[in-house]
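>>> Got a predicted structure plus its sequence, pasted below:
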Amino acid sequence: KNEYDTFMSSNFFVVRFDSDGNVLKTDVSRTSTVSEDEAQELAKEIVDSGKTDGKTGKYRFKITDSSDGGIVAVFLDASNEIVSYLRVLALSASVGLVCWGLMLVFVILLSKKAIRPIAENIEKQKQFITNAGHEIKTPIAIIRANTDAMELYNGENKWSKNIKDQTERLGGLMNDLLFLARMDENAGKVVTAEFCISELLEKEIENFRQSAENKDIDFSDDIAPEVMLTADRAQIEQLISIMLDNAVKYTDNGGEISVKLEKTERHKKIYFFNTCSEVPDSDPEKLFDRFYRGDKARTQKNGGYGIGLSVARSIAEANKGTISAKYTDNGIRFEIKF
């Protein structure tokens, strides 16, 4: 009864055919959107197609045989059904969005609460490094001054030279740690200006060429002329110095170092390559971790302490650049891209 009531409350029309396919009767009293001629034309089209049920346009149809051998074609207006589908779809989407929004707020609140202790610990570590660095600078300066005074009275000896070398090493380490702390806190000021990176690179190469010759290193360069770069000149100079110092320190006697600067349509790229006796078997990205040493040869005797490349990456990123490393068959290749 419910299905019949639903059907009778819907918009529909009926077309009856005799056994020869002639229209006997057309009932369009239950719809106002179709005339008799339109109903007959649509019914003939469906009957000729041989279909017994389906959908055409906004109507669902059913073709059945009548008791007198004829055919009855019933067409039901399904537009209300489409509207219902759309309403359900819109309601489901609205409920889904509300649930998603509530879940997002819930996750944000929980994540903030969960991350807060970690963020506080990281902040305390940064503050500790900054404070410790400033505190350590004073005794380093005193040790250096006392060593100089001692050498004035007793002359230089291997012990005083050792003290001076180690204080210089410790001072350099503290300066790098303080620099990284400032960069982590976004306090490292980047004063950008346009300058010729070609000239700066050539100048820095000359500063390290003698150190390379002392180790019989074959030092080659290929610098594109008049390449301009907008960045912090002092920081870029420090970056180049770190990369060249790194190359000279970790290249074996008789090895090779090459530096290349090229300009593409969108980027300026600097390549540093140096040979090494043993290529590390770890991920090249680890070379940029703080205090990481890529191979056994990278010991204290080389003067490094595993933080230079971390500083280099911080400088590159602060000046909207990237730095990456790649192993070759006989060495390591660094690429800096601005």
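Sure, I can see it.
>>> from here on, contacts and neighbour counts on C-alpha atoms
Noted.
>>> Quick one: the strands in the stretch 1-150 of the chain, in order.
Using DSSP state E, counting those that start in this stretch, the strands of the stretch 1-150 of the chain run over 12-17, 23-27, 53-56, 59-65, 71-77.
>>> Most tightly packed of those?
strand 12-17 (a mean of 23; mean count of other Cα atoms under 10 Å).
>>> That strand packs against which elements?
Packing contacts for strand 12-17, counted by 3 or more Cα pairs under 8 Å, 6 or more residues apart in numbering; DSSP states H and E, involve strand 23-27, helix 36-49, strand 71-77.
>>> Which residues are in contact with residue 328?
Taking Cα atoms under 8 Å, 6 or more residues apart in numbering, we find residue 328 in contact with residue 279.
>>> how near is it to residue 279?
8 Å (Cα to Cα, to the nearest Å).
>>> mind giving me CSV with the helices and strands packed on strand 12-17 and columns for distance to residue 112?
What follows is the helices and strands packed on strand 12-17, written out as CSV (distance: least, Cα to Cα, whole Å):
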stretch, distance to residue 112
strand 23-27, 68
helix 36-49, 64
strand 71-77, 54
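>>> Among the ones you listed, which comes closest to residue 140?
Among these, strand 71-77 comes nearest to residue 140, with 91.8 Å by Cα to Cα.
>>> try this one next to it:
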Amino acid sequence: MVKKLRKKFVVTAMLSLLLILVIMIGVINIINVRHIVSEADNLLTMLADNDGYFPNLRKNMIFDPNNPDTLVSPDIPAGDATSDGSTTDVAASEASNDITAPHPGDPNNPFQFDRLNNNRDAEMPYQTRYFWVKLDSSGNITEVNFGHIAAVSEEIASEYAINVANEGKQRGYYHTYRYIVSTKNDGSKLIIFADQSAAILNALTLLLQSVLVGLCALIAMFILVYIFSSQAVAPVVESLEKQKRFITDAGHELKTPLAVISANVDVLEIESGKSEWTTSIKNQVARMNGLVKNLLTLSRMDEERMHVVFSDFDMSKTIKDTAVSFEALATSKGKKYQMDIEDGIHITGDKNAINQLASLLLDNAMKYSSESGSIHVLLNKGSKYITFEVSNTCDAIPSGNLDRLFDRFYRADSSRARETGGYGIGLSVARAIATSHGGSIEALRDGDKIIRFVVTLPKQLPKNIQKQNK
């Protein structure tokens, strides 16, 4: 019980932490991706508003008289050589006119936002890899500019532009390029592509790093939670231990007076004969004995030290003997009683526990089946599992999750339980027995008036159960 409680605590804590980490990593990376897209869109919008050029490079430029399709600086004609024989970079000469003086501050401190923003704005024209294509209103290419990127040729730029124009979207991604389609008043289009390879790679790197950090944090937290889990569940374990000790002690203490009462009633019947009073006393003693037995069974199973003897036995005969013992009672109450038990089914398990399991389910069916209703007992086998089922008609099947029926002291109809003498622990014991054999039990609805309790048991005892009982 302590191991199970500790395991549940660790699993719950780790699942909660995992959920928090997934949300945090997801939010961080989503914000990063949205920022990348926003930055790219702002850049493309600025280029589109300036006919494909950066503002500080576009102003004061004129068309080359010798080449009307080329923009040049009016101060230094395109292609003119400088004094050292090299050609002048028009973009550099124009951009240098707009670079402001360095910001004051500590030169050894790189984390100054004003300086960072100023440098970024100044260097953006040289760091941005982009190209653009112009199309007329008929969709024909009129101009291609790929001088700001090395990975794209004129043919590739034209192909990308035609494909994007045919898609009909205004913004989006095409391969690793973010694009914008700017439509002019005359129907012509300017399609600008900005290379996002570095940004996408950075986003993937951040995702990988955040996942690795999350995994390391998860492993570290697992170690800490596992170490301190015993202390965390200690108060609950202590309370459960006291509860189990009380049930065990009370059960054993009740056995003696119940035995004395039963013996005294027998003596009274010998001396004075049977009467309704002695019969009532014996019935109540039998009920109390059954309650004490079930409580002790649950207590021993909780402590995982229930004395069970596993062996191979004929389950068909055991179930049939138990079912036959209830047949007369069902007939006396006017209930239809049907047995469909396959012969020759053997199982490795505790014969007494399986007998108790069958008795509990049949007793439950007798108590809660409708008047003049029917009870059906079924036993068959598959390739690996054995199915034992007890079904009965009832006036009203409890709504909601039927798994609650296996909770201790749960009774769907308290007034009916008082009439039938139920305490709400029989099905809990049945589940404990099925679990101790490596099996399961579930309650199922079959229409509105039939409830089925299906027990599934393995033919061979699982290895973990075998180890626990060695």
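Good, I have the coordinates. Small disclaimer: the values here were computed from a predicted structure and weren't measured.
>>> Out of the strands of the stretch 1-150 of structure 1, the one nearest residue 164 of structure 1 is which?
That would be strand 53-56 among the strands of the stretch 1-150 of structure 1, by Cα to Cα, at 93.5 Å.
>>> which residue numbers in structure 2 go with the closest one?
Using TM-score structural alignment, strand 53-56 of structure 1 corresponds to no residues of structure 2.
>>> How far away from the center of its chain is that strand?
Computed by Cα atoms, centre = their mean, to the nearest Å, the chain-centroid distance of strand 53-56 of structure 1 equals 51 Å.
>>> which outside residues touch it?
Applying Cα under 8 Å, 6+ apart, the contact partners of strand 53-56 of structure 1 are 60-63.
>>> between those, which is closest to residue 148 of structure 1?
Residue 148 of structure 1 lies nearest to residue 60 out of those, by Cα to Cα, at 102.1 Å.
>>> Okay, the closest one and residue 3 of structure 1: tell me how far apart.
Note on residue 60 of structure 1: its distance to residue 3 of structure 1, by Cα to Cα, is 16 Å.
>>> now residue 196 of structure 1
For residue 196 of structure 1 relative to residue 3 of structure 1 (Cα to Cα), the value is 84 Å.
>>> Could you check how far the host helix or strand of residue 152 of structure 1 is from the centre of its chain?
Assigned by DSSP states H and E, residue 152 of structure 1 belongs to helix 79-154. Relative to its parent chain, helix 79-154 of structure 1 has a centroid offset of 17 Å by Cα atoms, centre = their mean.
>>> could you point out which element follows that helix?
Going down the chain from helix 79-154 of structure 1, the next helix or strand is helix 158-184, by DSSP H and E.
>>> helices and strands around that following helix, which ones?
On a contact count with 3+ Cα pairs under 8 Å, 6+ apart, helix 158-184 of structure 1 meets helix 79-154, helix 308-318.
>>> could you pull out the strands for structure 2?
Per DSSP state E, structure 2 carries strands over the ranges 62-64, 67-72, 130-135, 141-148, 171-174, 177-183, 189-195, 311-314, 336-341, 346-349, 374-381, 385-393, 440-446, 450-458.
>>> can you put these in CSV and add distance to residue 203 of structure 2 and mean neighbour count?
Below are the strands of structure 2 laid out as CSV (distance: least, Cα to Cα, whole Å; neighbours: other Cα atoms under 10 Å):
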stretch, distance to residue 203 of structure 2, mean neighbour count
strand 62-64, 40, 14
strand 67-72, 36, 14
strand 130-135, 20, 24
strand 141-148, 23, 16
strand 171-174, 15, 16
strand 177-183, 15, 22
strand 189-195, 14, 24
strand 311-314, 62, 14
strand 336-341, 65, 16
strand 346-349, 58, 20
strand 374-381, 57, 20
strand 385-393, 51, 21
strand 440-446, 48, 17
strand 450-458, 51, 21
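>>> okay if I get those as TSV plus distance to residue 46 of structure 2?
Shown next, in TSV, are the strands of structure 2 (distance: least, Cα to Cα, whole Å):
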stretch	distance to residue 46 of structure 2
strand 62-64	20
strand 67-72	19
strand 130-135	13
strand 141-148	16
strand 171-174	14
strand 177-183	11
strand 189-195	11
strand 311-314	83
strand 336-341	82
strand 346-349	79
strand 374-381	75
strand 385-393	71
strand 440-446	66
strand 450-458	70
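>>> wait, which of the ones you listed is closest to residue 10 of structure 2?
Using Cα to Cα, these put strand 440-446 closest to residue 10 of structure 2, at 24.2 Å.
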